[in-house]
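# Return a 3D structure for these sequence lines:
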Amino acid sequence: MFKPIPLNLPPYSSKITKKLGKLFIFDELRKKELLLTPEEWVRQHWISYLHQHKNYPKTLMQIEGGLKLNSLQKRSDLLIYNSEGQKILLAEFKAPTVKITEKTFHQIANYNSIHKIPLLLVSNGIEHYYCTINFDKNSFEFLAELPNYNSALNL
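Now for the predicted structure:
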């Protein structure tokens, strides 16, 4: 059973319950309890952080959006849209014990080859990476900090 650990994100008041020896966390977006896994712990912290500290509306967040990649069905960890329904941020989360490697960046880049989203976020809850994608120049740039929602709209 996963025991929640402190992350390199502001704490938030998660709703955790124990049933039949397993921990569950309440997902504010899907309005249901989910098995508390290390990756879900990271995702729920990010949802809270994005909403509380970066002003991303919860109503524009989508968890595990499906996509087809080389005829395989995949799921992105978190997609965020603008009010016109255009995707503006794609996030990939890993468990805190999983090192962020080049493989992780290849995974999100492959997903983004389908989505074409200008802002990417990769995190294991301890290390965080943000980058913008310029599709016209076929280039990317790492950012020191994740832009807030209003700034992300202009990328």
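# For the rest of this, base every contact and every neighbour count on C-alpha atoms.
Fine.
# Please list the outside residues in contact with stretch 23-30.
Contact partners of stretch 23-30, identified using CA atoms under 8 Å, 6 or more residues apart in numbering, comprise 1-2, 14-18, 32-36, 41, 44, 58-59, 61-63.
# Separate out the buried members of those.
Leu35, Leu36, Trp41, Gln44, Lys58, Met61, Gln62, Ile63 (16 or more other CA atoms under 10 Å).
# and the gap between the fourth one and Leu69?
Counting by CA to CA, to the nearest Å, the gap from Gln44 to Leu69 is 26 Å.
# same thing with the third one?
Trp41 sits 26 Å away from Leu69, taking CA to CA as the criterion.
# now the host helix or strand of Glu40, how far from the chain's geometric center?
Using DSSP states H and E, Glu40 falls within helix 38-54. Computed by CA atoms, centre = their mean, to the nearest Å, the chain-centroid distance of helix 38-54 equals 8 Å.
# How about residues contacting it?
Taking CA under 8 Å, 6+ apart as the rule, helix 38-54 contacts 2, 4, 7, 9-12, 25, 27, 56-58, 77, 93-96, 123-125, 147-149.
# Now the buried members of these.
Members of these classed as buried by 16+ other CA under 10 Å are 25, 27, 56-58, 77, 93-96, 123-125, 147, 149.
# What residues of the helix holding Glu40 count as buried?
38-51, 54.
# Excluding chain neighbours, give the residue nearest to the most centrally placed residue in the chain in space.
Using CA atoms, centre = their mean, the residue of the chain that lies closest to the mean C-alpha position is Ala91, 3.4 Å off. For Ala91, ignoring the flanking residues on the chain, the nearest one in space by CA to CA, 6 or more residues apart in numbering is Leu121 at 4.5 Å.
# Would you mind giving the secondary structure of the residue nearest to the centre of the chain?
strand (DSSP: H, G, I helix; E, B strand; the rest coil).
# and for comparison, fold this next one:
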Amino acid sequence: MIKIEYPPYQPKIKKEDNREIIFDEVRKKWVILTPEEWVRQNFLQYLVQVKKYPASLIAVEKEIKLGDLKKRFDIVVYDAASKPWMIAECKEMNVELNKQVLDQVLRYNITMQVPYLVITNGSYCMAFQCINTELKELSELPVKI
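Presented below is the predicted three-dimensional model:
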């Protein structure tokens, strides 16, 4: 597992209709602040500030089709040619990173076909490289090309 060292981050948070909302700098909109959203927003900052992934190549909560089902992935990072490069699935901090979470991101990859998969619960993440039909666990997130 990879321990995440988050950069300093001052999120914009406000109350609206008795709910806390947070400004998503990637989507450029206010979203409801849930425990999973907190992880997603901090992980996005990690990708942009620490790993130097260009925010312009990141998509958040986009819909994909898995057969007849419509699902939403958490984060997809694209390469310079606008091809999906990495999928990240975010879970709230009390969710264990286990086979069930990995299976979820693997199902998304049936459609997306990316070379890198990441699962995170905010405290830790696991990263994998997809080589043919094999998964190779990585000791750190891939360097963005």
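# Any idea what the TM-score is?
Once superposed, the chains reach a TM-score of 0.92 (TM-score structural alignment, normalised by the length of the second structure), with 142 aligned residues with a CA RMSD of 1.5 Å.
# neighbours around the residue nearest to Ala91 of the first structure, how many?
By the criterion of other CA atoms under 10 Å, Leu121 of the first structure has 20 neighbours.
# roughly how far out does stretch 22-30 of the second structure sit from the chain middle?
Centre to centre, stretch against its chain (CA atoms, centre = their mean), the figure for stretch 22-30 of the second structure is 15 Å.
# Identify the residue range in the first structure corresponding to it.
Using TM-score structural alignment, stretch 22-30 of the second structure lines up with residues 25-33 of the first structure.
# now the strands for the second structure?
2-3, 13-16, 19-24, 29-32, 58-60, 63-66, 69-72, 75-78, 84-90, 116-120, 124-131, 134-138 (DSSP state E).
# Make TSV from these and add distance to Asn109 of the second structure to it.
Putting the strands of the second structure into TSV (distance: least, CA to CA, whole Å) gives the following:
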stretch	distance to Asn109 of the second structure
strand 2-3	21
strand 13-16	32
strand 19-24	24
strand 29-32	25
strand 58-60	15
strand 63-66	10
strand 69-72	12
strand 75-78	11
strand 84-90	8
strand 116-120	8
strand 124-131	10
strand 134-138	12
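# Among those strands, which comes closest to Arg107 of the second structure?
Smallest distance to Arg107 of the second structure across the strands of the second structure (CA to CA): 7.7 Å, for strand 63-66.
# Where in the first structure does that closest one fall?
Using TM-score structural alignment, strand 63-66 of the second structure pairs with 66-69 in the first structure.
# how big's the offset between the matching stretch and the second structure?
Here the mean offset of stretch 66-69 of the first structure against the second structure after fitting is 1.2 Å, by mean CA distance after the TM-score superposition for the first structure.
# Aligned to the residue nearest to Ala91 of the first structure, what sits in the second structure?
By TM-score structural alignment, Leu121 of the first structure lines up with Val118.
# Tell me which residues touch the alignment partner in the second structure of Ile80 of the first structure, please.
Counting by TM-score structural alignment, Ile80 of the first structure lines up with Val77 in the second structure. By CA under 8 Å, 6+ apart, the contact set of Val77 of the second structure is Tyr53, Leu57, Ile58, Ala59, Pro84, Trp85, Met86, Ile87.
# State the distance from the residue nearest to Val77 of the second structure when sequence neighbours are not counted to Cys130 of the second structure.
Nearest non-adjacent residue to Val77 of the second structure, counting by CA to CA, 6+ apart: Ile58, 4.5 Å away. Per CA to CA, Ile58 of the second structure is found 19 Å from Cys130 of the second structure.
# related to what we said a few turns ago, how about the buried ones among the contacts of stretch 23-30 of the first structure in CSV, adding distance to Phe140 of the first structure?
What follows is these, written out as CSV (distance: CA to CA, whole Å):
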residue, distance to Phe140 of the first structure
Leu35, 35
Leu36, 33
Trp41, 28
Gln44, 27
Lys58, 27
Met61, 23
Gln62, 24
Ile63, 24
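# what's next to the top helix by length along the second structure, contact-wise?
Secondary structure of the second structure per DSSP state H: the longest helix is helix 99-112. Contact with helix 99-112 of the second structure is made by Ile64, Lys65, Leu66, Phe73, Pro84, Ile87, Ala88, Glu89, Leu117, Val118, Ile119, as judged by CA under 8 Å, 6+ apart.
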